[in-house]
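Peer 1: Need coordinates for the following:
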Amino acid sequence: MTSSLYPPALHFGIPEKMQPHVRVSASLPDRYQQYRIAQSTDTTYVEAPFGSYITQEIRDPNWIISWQQCFVKEKIRLRPSVSQPMLAMYCILQGNISCRLQGKGKLMMIEKEFGIYYIPSHSQNIADLRPGYYEMICISFSPAFVRKFITHHPSFEEIYQQQQRQARRAALLPAIRMDVSDLKVLHEMRHASEDQELAPYLESRLNDLLSLYFSALTPKYLQNGDQAQKLRQICIYIQNHYHQPLSIAELSKQAGMHINTFERAFKELLSVSPRGYIEHLRLKKAASLLSQTTLSIKEISYSTGYRGANYFTAVFRKRYRCSPREYRKNRLT
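Peer 2: Alright, predicted model coming up:
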């Protein structure tokens, strides 16, 4: 069992009619010793009429890495769930899994793909497994760990906010095909030497894995070259002037691009539109001012680039699911 000291872990609910026939153990049977991970701090072996599965976890206050193997003899519908809102990377090493996430609908998790998922607490989710062998890795992150990536990857902000406000609908970032570099990092994590300081080593590998994921989200033609450099300069300009009136047309001229090309390229580079990026910076600053100053709502609205308190309040409520006044009150209490 995980505690509040650690991020939430994913658990698989087994159909109630099978419960009397389920056997749970903290050790692996001899026939499964080949799957044992030496560094694991918590092992769970579950045997049921449909087959069996193994979960092996390494825990840190900033993350939980969970290696999962399922040995399915007959088709089964499991119910993945978490006790607290979870933001995680899920990597499918073997097998394809048909899923349904609460508020998101059906999706297929494909072998050799990984993605970022937000799972609400106690949500109704489904995973359908056909007979075969499945191998997955679930990496659950603490909010503090996630925050480190938001500045460089604004697309992370929205899914992070879903977790912060405990949204009842699941959310996800695109699943991407793993290449040799991604698989190499996962292999290094699994086979880390017992002579190493485990937590710092694994955290470094997790940083590598997330960097590879976000790099893969960016089209190759934008990762280098003049166009990417111009867009990065525009990002810096926006960061320094978000509190002022900004025109997308003027920004596109600064970048030397047609406005349609600019908007498309900007979104491909940052996974957020230019307008969305400006809004992200304004609201982030507004939230900080609400928490750390006694400025009035009107003063904050004008200092963060909004044309009035009413419009600012409407935009803020849409993002944070509460008014600026309620946000300040909750932070102070």
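Peer 1: only C-alpha atoms for contact and neighbour calcs from this point on.
Peer 2: Fine.
Peer 1: So what's the residue count around Ile126?
Peer 2: Counted with other CA atoms under 10 Å, the burial measure for Ile126 works out to 21 neighbours.
Peer 1: residue contacts, it?
Peer 2: Under the criterion of CA atoms under 8 Å, 6 or more residues apart in numbering, the contact partners of Ile126 comprise Arg77, Leu78, Arg79, Pro80, Cys99, Arg100, Leu101.
Peer 1: Equivalent analysis for Glu135, please.
Peer 2: Trp67, Gln68, Gln69, Cys70, Ile92, Leu93, Gln94, Gly95.
Peer 1: so which of those comes closest to Glu203?
Peer 2: Trp67 (15.8 Å; CA to CA).
Peer 1: Compute the number of surrounding residues for that closest one.
Peer 2: When neighbours are defined as other CA under 10 Å, Trp67 has 22 of them.
Peer 1: sorry, back to before: just the closest of the contacts of Glu135 to Phe114, please.
Peer 2: Top of the list for closeness to Phe114, among the contacts of Glu135 and by CA to CA, is Ile92 at 6.3 Å.
Peer 1: So which residue is dead centre in this protein?
Peer 2: Geometric centre of the chain, nearest residue: Ile116, 3.9 Å, by CA atoms, centre = their mean.
Peer 1: Not counting its neighbours along the chain, what's nearest that one?
Peer 2: Here the nearest residue to Ile116 in space, its sequence neighbours aside, is Met89; by CA to CA, 6 or more residues apart in numbering that works out to 4.5 Å.
Peer 1: picking up where we left off before, pick out whichever of the contacts of Ile126 sits closest to Glu326.
Peer 2: Taking CA to CA as the measure, Glu326 lies nearest Leu101 of the contacts of Ile126, at 30.1 Å.
Peer 1: Against Gln39, how distant is the closest one?
Peer 2: To Gln39, Leu101 is 31 Å away according to CA to CA, to the nearest Å.
Peer 1: next one: Leu289
Peer 2: When distance is defined by CA to CA, Leu289 is 44 Å away from Gln39.
Peer 1: all helices of this structure, in order?
Peer 2: The residue ranges that make up the helices of the chain, judged by DSSP state H, are 143-150, 155-164, 180-190, 198-217, 220-223, 226-241, 248-255, 259-270, 274-292, 297-303, 309-320, 324-332.
Peer 1: Would you do the same for the sequence below? I want to compare the two.
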Amino acid sequence: MKFATPPGAKFTISNTLPEELRTPEHEVKEAAVEVTSGEFGYYVTQEIADKIAGQSTELNWVAGWLDFVITKQTFLYPVTKLPLIALYAGLEKTIPCILQGIVPIPLVLEEGKLGVYFVPPDIKNEATFAPKHYKAVYFSFSNAYLDKFKSEHPQFQAVYDKKRESEMQGQRIEPIDLNANDYHIIELLRTSTLQGEALKKLYEAYTSLLLIGYYLRLSEREKLPVTKTRQYHEAISIAVQYIDTAYSNPKSVPEIAKLVFVNETTFRIWFKDIMKRSPAEYIMDQKFLHVEEALKDPKLSVNQIAHMTGFADGEHLSKMFKKRYHITPAKFRMNLPGYPKTV
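Peer 2: Here you go, the predicted structure:
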């Protein structure tokens, strides 16, 4: 999602995050940074994107953190070259907008709200900014990504169709309130230190949880039929949060099921439906994600990493690592870019 400046406005663009935003509360590791500065102040986009397999430019999804540090009232224009479908969360301050559809839709991108928006291409959408610091995050999707999501979660087809039809006709369906779970997922993504494919897998899993939670609550509010209950989303979300924090020494799968008040058999079915892998596979994935990260630190021995990540010892970790990656941890870390070869 890009924002154009007012016609005739003088501005500069850079790729360096302003010093005041280089803090744990604002900076997104591994993100591409774009800063647009002008007499109005500046705004920053920090994006992480996944390209469609086999394509050089087309994107499967984009996650972007927005900071608008506005010092003089101005208008900015959300623009897109392709039809954009985005899940948008207002994190700080409310932005009044007009989205141009068949009929212009006046709305406010509210603080503390989560919504899906359909933005037509090459149209002058308008957003009004008073002198404030605004924060938001968006997740935009290709049609292929959403088609896949809908095929995997057909229970949301009715509410998806109603929302899209309403907005194309110039009507507006109010967004839902961000809950504590939404904020937690967004923060886990923003602060992740993973890289490459591991980071993309994390984004896809957690973005699916955000979408599921959104459509589930919207379906209930609009009284549209769904075949899963609120417990479907919340139980698995809580379980994932627990595993992410206790990956080195988690409870057993039956104990995790009890933790979220779900029958073990049902829990396993629900977990695999949402996360596309079993609970045990997800736990092991988390362990190895942290092993990969720890191997970047030359000060840590394989034995130390084993104890940090829940393996019995270095020998056990090496055996499991080689089975998974077909290479030893020692050789893996020696092949890492920038790793000191003399260590």
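Peer 1: Got a TM-score for the pair?
Peer 2: TM-score for the superposed pair, counting by TM-score structural alignment, normalised by the length of structure 1: 0.58. Supporting figures: 212 aligned residues with a CA RMSD of 3.0 Å.
Peer 1: thinking again about what came up before, the residue nearest to Ile116 of structure 1 matches what in structure 2?
Peer 2: Per TM-score structural alignment, the equivalent position to Met89 of structure 1 in structure 2 is Leu87.
Peer 1: Repeat that for Leu28 of structure 1.
Peer 2: Using TM-score structural alignment, the equivalent of Leu28 of structure 1 in structure 2 is Leu17.
Peer 1: burial measure for that match, as a count.
Peer 2: Counted with other CA under 10 Å, residues neighbouring Leu17 of structure 2 total 17.
Peer 1: So Leu289 and Gln39 of structure 1 - more neighbours on which side?
Peer 2: A side-by-side neighbour count of Leu289 of structure 1 and Gln39, using other CA under 10 Å, places Leu289 first with 19 against 16.
Peer 1: wait, doesn't that one sit right on Ser301?
Peer 2: No: contact status for Leu289 of structure 1 versus Ser301: not in contact, 10.1 Å apart, counting by CA atoms under 8 Å.
Peer 1: circling back: tell me which of the helices of structure 1 sits nearest to Thr55 of structure 1.
Peer 2: Ranking the helices of structure 1 by their distance to Thr55 of structure 1 (criterion: CA to CA) puts helix 180-190 first, at 13.2 Å.
Peer 1: what comes up buried for the closest one?
Peer 2: Asp182, Val185, Leu186, Met189, Arg190 (16 or more other CA atoms under 10 Å).
Peer 1: next one: stretch 211-222 of structure 1
Peer 2: For stretch 211-222 of structure 1, a neighbour-count test (16+ other CA under 10 Å) marks Ser211, Leu212, Tyr213, Phe214, Leu217, Thr218, Leu222 as buried.
Peer 1: I'd like the residues you listed as TSV, with distance to Thr151 of structure 1 appended.
Peer 2: Supplementary listing: those in TSV, determined by distance: CA to CA, whole Å:
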residue	distance to Thr151 of structure 1
Ser211	13
Leu212	16
Tyr213	16
Phe214	13
Leu217	16
Thr218	16
Leu222	18
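Peer 1: Can you tell me how far Pro18 of structure 2 is from Leu199 of structure 2?
Peer 2: Between Pro18 of structure 2 and Leu199 of structure 2 the distance, using CA to CA, works out to 24 Å.
Peer 1: So which of the two has more stuff around it?
Peer 2: The residue with more neighbours, out of Pro18 of structure 2 and Leu199 and counting by other CA under 10 Å, is Leu199; that gives 16 against 13.
Peer 1: which ones are touching the more buried one?
Peer 2: The contact partners of Leu199 of structure 2, taken as CA under 8 Å, 6+ apart, are Ser192, Thr193.
Peer 1: Surely Phe139 of structure 2 and Leu66 touch.
Peer 2: No: because the distance of 11.3 Å does not satisfy CA under 8 Å, Phe139 of structure 2 is recorded as not touching Leu66.
Peer 1: circling back to that earlier point, neighbour-wise, which one of the contacts of Ile126 of structure 1 leads?
Peer 2: Neighbours were tallied for each of the contacts of Ile126 of structure 1 (criterion: other CA under 10 Å), and the maximum of 24 neighbours falls on Leu101.
Peer 1: Pretty sure that residue sits against Gln124.
Peer 2: Yes: at 7.0 Å, Leu101 of structure 1 counts as touching Gln124 under the criterion of CA under 8 Å.
Peer 1: residue contacts, the alignment partner in structure 2 of Val46 of structure 1?
Peer 2: In structure 2, the residue paired with Val46 of structure 1 is Thr36, using TM-score structural alignment. Listed by CA under 8 Å, 6+ apart, the contact partners of Thr36 of structure 2 are Phe11, Thr12, Ile13, Ser14, Tyr42, Tyr43, Val44.
Peer 1: Can you report how many residues neighbour the closest residue to the second one other than its chain neighbours?
Peer 2: When you say that, I think you mean Thr12 of structure 2. Spatial nearest neighbour of Thr12 of structure 2, excluding adjacent residues (CA to CA, 6+ apart): Ser37 at 5.3 Å. Neighbour count for Ser37 of structure 2, taken as other CA under 10 Å: 18.
Peer 1: which ones are touching Ser37 of structure 2?
Peer 2: Residues near Ser37 of structure 2 by CA under 8 Å, 6+ apart: Phe11, Thr12, Ile13, Tyr43.
Peer 1: Is there a quick PyMOL command that grabs whichever of those residues are buried?
Peer 2: Here is the PyMOL selection string for the buried members of the contacts of Ser37 of structure 2, based on 16+ other CA under 10 Å:
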select buried, resi 43
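Peer 1: Among the contacts of Ser37 of structure 2, which one lies nearest to Trp61 of structure 2?
Peer 2: Distance ranking of the contacts of Ser37 of structure 2 against Trp61 of structure 2, using CA to CA, places Tyr43 first at 21.5 Å.
Peer 1: wait, doesn't the closest one sit right on Pro18?
Peer 2: No: Tyr43 of structure 2 lies out of contact with Pro18 (CA under 8 Å); the separation is 9.9 Å.
Peer 1: residue boundaries of the strands in the stretch 201-343 of structure 2?
Peer 2: Per DSSP state E, counting those that start in this stretch, the stretch 201-343 of structure 2 has no strands. Nothing in it meets that criterion.
Peer 1: With that, I have no additional questions.
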